[in-house]
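Trainee: sequence unavailable; structure follows:
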């Protein structure tokens, strides 16, 4: 695969054989983000678990102290008093049954996170086939199925992100933008790692953190020393 000059120049800053500590990795990832837009900084965490087994699933949510740098659009499924509560909290869209055909048939996806009150999950369940593959299905573990819609919306707007294993047992999550300070990125990264380490399943055997890499949208990956993270 042919790489552009900017990527090649950025890659020269990084020793591919080294494992960096958090401060050095974050300093390097900011230096390697040289695109003309404000690149997202992402963490890619490979875990020593087998997500095919229910007792080894790793999934949850964490509020990043400095947010993600992205404006998050929130859709809330609610009825009764909860509709006004969701709107007052700053939800971008609130509704119920009437949204089903809009999403299912018209392909409307102008939202990033879906929150639902428990009494609306019967309605939301009908959207499982379209929301599930996009990772948008509300989930109690992530705090997106709740009667406290004010807290749910506030947390999401403040920078709450959901993390979960993909099919290869890797978690991919944003930890901020290249325009963030090194301190802000480090705070966010440490908050994320703390949550993932805390979420270690009892059934997990052997090394839990197999590899941890940070990278900007267009930049090369930088490996971290996992022994200093656990």
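Mentor: All right, it came through fine. Because the structure is a prediction, the values reported are computed rather than measured. Residues are numbered from 1 along each chain as shown.

Trainee: rest of the way, CA atoms for contacts and neighbours
Mentor: Will do.

Trainee: can you confirm residue 44 is in a helix?
Mentor: No. Counting by DSSP: H, G, I helix; E, B strand; the rest coil, residue 44 is located in no helix; its state is strand.

Trainee: that one - nearest residue in space that isn't next to it in sequence?
Mentor: Residue nearest to residue 44 in three dimensions, not counting chain neighbours: residue 172, with 4.7 Å by Cα to Cα, 6 or more residues apart in numbering.

Trainee: SS state for residue 94?
Mentor: Here residue 94 is recorded as strand under three-state DSSP.

Trainee: show me what the helix or strand hosting the residue nearest to residue 44 is packed up against.
Mentor: Under the criterion of DSSP states H and E, residue 172 resides in strand 170-177. Judged by 3 or more Cα pairs under 8 Å, 6 or more residues apart in numbering; DSSP states H and E, strand 170-177 is in contact with strand 40-47, strand 160-164, helix 182-198.

Trainee: and here's the other structure:
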């Protein structure tokens, strides 16, 4: 087992493992226990009382974080020529169609989000084995398959994120950077959690939000009170 560094020990000592912190407390504490030299990412992990194997208990959606993620999201717009300028003007990093379909077919996935049009989805079907495992397949439910390409690109660039429950019943999502103020982290976290609570499947029985943890890159995790709304 690797030995803890002095900074790791100091960070762990500041977190009371037996306490459920409020979002406000957790956001402030996280800034104290983040010791990386780079601007660490801040994430939330929410364990839900759902069975993701059942279609009527799948939780998937989007949320626009009020303060963004702090990350420059790389967006690929797969569009027809008449939509290319629209996508570029909205801030898409890569714009085109056939040349990028070929690149993806050969394994290229160096983007965070793909936005496309309904008419293009047929061409993306055969690439599901490349895009699916990486969470890059566009989906009408998340607003990434649309005729309003400019709006979709602009929203992603502004901090709109896609989330879904994994096979273990946990939703992992980024809510900012360690350089954010505690208030901004709290407001982003609250927006995500409020959205998740509203999405409780009718078929989900018992406790819906089982646990919430907030952490930054390499920091200890902070347990958050699930009674947030």
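Mentor: Yes, it's here. Every value quoted in this text rests on a predicted model; they were computed, and no experiment measured them.

Trainee: quick check: TM-score for this pair?
Mentor: After superposition, the two chains reach a TM-score of 0.96 (TM-score structural alignment, normalised by the length of the second structure), with 228 aligned residues with a Cα RMSD of 1.1 Å.

Trainee: related to what we said a few turns ago, mean deviation, the strand holding residue 172 of the first structure versus the second structure?
Mentor: Comparison of strand 170-177 of the first structure with the second structure after fitting gives an average deviation of 0.5 Å (mean Cα distance after the TM-score superposition for the first structure).

Trainee: that strand: how far from the chain's middle?
Mentor: Centroid separation for strand 170-177 of the first structure versus its chain: 6 Å, with Cα atoms, centre = their mean, to the nearest Å.

Trainee: so who does the residue of the second structure sitting at the aligned position of residue 35 of the first structure touch?
Mentor: Taking TM-score structural alignment, residue 35 of the first structure has residue 36 as its aligned residue in the second structure. Applying Cα atoms under 8 Å, 6 or more residues apart in numbering to residue 36 of the second structure gives the contacts 217, 218.

Trainee: OK, contacts around the residue nearest to residue 44 of the first structure?
Mentor: 42, 43, 44, 45, 163, 164, 165.

Trainee: among these, name the buried ones.
Mentor: Buried members of the contacts of residue 172 of the first structure, scored by 16 or more other Cα atoms under 10 Å, are 42, 43, 44, 45, 163, 164, 165.

Trainee: now tabulate the residues you listed in CSV and tack on distance to residue 75 of the first structure.
Mentor: Listed next are these as CSV, based on distance: Cα to Cα, whole Å:
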residue, distance to residue 75 of the first structure
42, 24
43, 26
44, 27
45, 28
163, 19
164, 20
165, 23
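
Trainee: quick one: the strands in the second structure, in order.
Mentor: Using DSSP state E, the strands assigned to the second structure run over residues 41-48, 60-64, 75-78, 94-96, 113-116, 160-164, 170-177, 209-216, 222-224.

Trainee: how much does the fourth one stray from the first structure?
Mentor: When you say that, I think you mean strand 94-96 of the second structure. Mean deviation of strand 94-96 of the second structure from its aligned counterpart in the first structure after superposition (mean Cα distance after the TM-score superposition for the first structure): 1.2 Å.

Trainee: center of the second structure, which residue is that?
Mentor: The geometric centre of the second structure, computed from its C-alpha atoms, lies nearest to residue 173 (Cα atoms, centre = their mean), at 3.7 Å.
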